[in-house]
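Trainee: one predicted model, sequence on top.
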Amino acid sequence: MTTEELEQLWKPEIDQHLSKIQNMKQDFSDVEIIIHNASWCPDCVRETSELLAIKQSLQDKAPQITLISYEDKDYYMSNKAELDINCVPTIIAKRNGQEYARIEENSNGKLLEQLSRY
C-alpha cells in the first residue's frame, strides 16, 4: 500500500487530526520518517493518520515519509522475528541519517512532541 492510498483510505481520520493541528509552525523538512504500517492494524490507523495529517498541514516543511506496508498479515506474523521492528506501527524518525525517535505501537497522544524532541 502507498502513502497516497492510505491518505484515501483513512481520509476521515486524517481530517479529524487536521482539525486539531491547525496553524502548525514546526519545520520537519530535514526529517526522514520511516513508517512500518499495516492497514489492518487499528493502532496504525491512529498513529499513521496523525502523521499523515501533520504532513498535509506542514506541506513544504513536512518530513520525508517512507512507508513500509505489511498488508499480508500472515506473512508479517510469520516473519516478524526477522524484521528490525517489534510491532506495527513503528515510526522511526531520523535527522542526518541518525535515528532520534522510535515510536512503537502507541505515542500516547504525543506523536508531535516526540518528533519535535531534537
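Mentor: Sure thing, it's come through. Given the structure is predicted, the values throughout are model-derived calculations rather than measurements.

Trainee: when you work out contacts or count neighbours from here on, use the C-alpha atoms and nothing else.
Mentor: Fine.

Trainee: where exactly do the helices run in the chain?
Mentor: Assigned by DSSP state H, the helices in the chain fall at 3-9, 11-20, 42-58, 73-79, 111-115.

Trainee: including distance to Ile103 and mean neighbour count, could those go into a markdown table?
Mentor: Below are the helices of the chain laid out as a markdown table (distance: least, C-alpha to C-alpha, whole Å; neighbours: other C-alpha atoms under 10 Å):
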| stretch | distance to Ile103 | mean neighbour count |
| --- | --- | --- |
| helix 3-9 | 18 | 14 |
| helix 11-20 | 18 | 16 |
| helix 42-58 | 9 | 22 |
| helix 73-79 | 19 | 11 |
| helix 111-115 | 8 | 15 |
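
Trainee: for Glu104, which of these is the nearest?
Mentor: helix 42-58 (9.6 Å; C-alpha to C-alpha).

Trainee: would you mind getting the angle between that closest one and helix 11-20?
Mentor: Interaxial angle, helix 42-58 versus helix 11-20 (axes from the mean of the first three to the mean of the last three C-alpha atoms, to 10 degrees): 50 degrees.

Trainee: try this one side by side with the last:
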Amino acid sequence: MHKLLLIFLALALGGNSDKTKEISKTTTGTKIQTDMLIGEFEPEELKEEPYAGWFNSVYDDYTPEEKALQTIDENISDYEITVFMGTWCGDSKRETPKLLKILEETGYDMDKFTIIGVNHSKSTPGNMEEEFQVHRVPTIIFSKNGKEVNRFVEYAQQSLAKDIAKIVSGKDYSNSYAK
C-alpha cells in the first residue's frame, strides 16, 4: 500500500507536465520500466535514458535503401511531418529511429517536424490524437500547407524508406489500415 501511495503521489506531483516522470518498480527481482514520453517532445529525448537503449541501437544499425533515400531527399522538403508514437510500443521502437535517421540523412528541416508521445490508451494531453484521428502507433502524417496528404501507419508495406519515398513523390500509397 505504501508503494502505491508513493506512485500516486509521484504522478500527482508530476501531473502538470506533458511527460510522465520515471517510475520503476521491482517485482520478484525484475525491474519494470513504466515511464514514457507523453505529449509533444524533442526527438533528442529519445537518445537519452531510458529510451537510448532501444533507440540508439536501431538508429545506428539502420541503413535506408539508397534509391528510396534519393527520392525522399528530392521531395521531402515540401512536407510538414507529425509523428504520434509510444515509447512503450514495439512498432514505434522499430520505426521511429529509422524515420529520424532518414530525416537526418536527407537534411530535413526539423522545424517542420513534430513528435508526440501517446500513453498505452494512445491518448495525449489535449487529446491531439482525436484531431489527427490516430488509432495506431506509430502514425506518421505528411502534410502540405497544413493539409494532410498521406500517412504511414504502424508498419511498412515495403520498407519505411520505400513507403515514405512513395508518399513524398506523390505515387499511389495506402497504409495497411486505409479504407
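Mentor: It's in. As the structure is a computational prediction, the values presented were derived from the model and not from experiment.

Trainee: returning to what we had before: now the helices of structure 1 in CSV, with distance to Asp30 of structure 1?
Mentor: Output for those, formatted as CSV (distance: least, C-alpha to C-alpha, whole Å):
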stretch, distance to Asp30 of structure 1
helix 3-9, 19
helix 11-20, 22
helix 42-58, 13
helix 73-79, 30
helix 111-115, 12
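
Trainee: nearest to Glu105 of structure 1, of the ones you listed?
Mentor: helix 42-58 (6.1 Å).

Trainee: okay, that closest one sits on what stretch of structure 2?
Mentor: Under TM-score structural alignment, helix 42-58 of structure 1 corresponds to residues 90-106 of structure 2.

Trainee: hmm, who's touching the matching stretch?
Mentor: Residues outside stretch 90-106 of structure 2 that contact it (C-alpha atoms under 8 Å, 6 or more residues apart in numbering) are 43, 54-56, 58-59, 62, 64, 69, 72-73, 85-87, 137-138, 154-155, 160-161.

Trainee: at which residues are the strands of structure 2 located?
Mentor: 24-27, 30-33, 39-41, 80-85, 113-117, 139-144, 147-153 (DSSP state E).

Trainee: Ala93 of structure 1: which of the helices of structure 1 is closest?
Mentor: Comparison of those against Ala93 of structure 1 by C-alpha to C-alpha identifies helix 111-115 as nearest, at 7.0 Å.

Trainee: mean neighbour count added to the strands of structure 2, as CSV?
Mentor: Compiled in CSV, the strands of structure 2 are given as follows (neighbours: other C-alpha atoms under 10 Å):
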stretch, mean neighbour count
strand 24-27, 10
strand 30-33, 10
strand 39-41, 19
strand 80-85, 24
strand 113-117, 20
strand 139-144, 21
strand 147-153, 18
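
Trainee: would a markdown table of those with distance to Gly107 of structure 2 be doable?
Mentor: Output for the strands of structure 2, formatted as a markdown table (distance: least, C-alpha to C-alpha, whole Å):
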| stretch | distance to Gly107 of structure 2 |
| --- | --- |
| strand 24-27 | 37 |
| strand 30-33 | 33 |
| strand 39-41 | 20 |
| strand 80-85 | 14 |
| strand 113-117 | 12 |
| strand 139-144 | 16 |
| strand 147-153 | 20 |
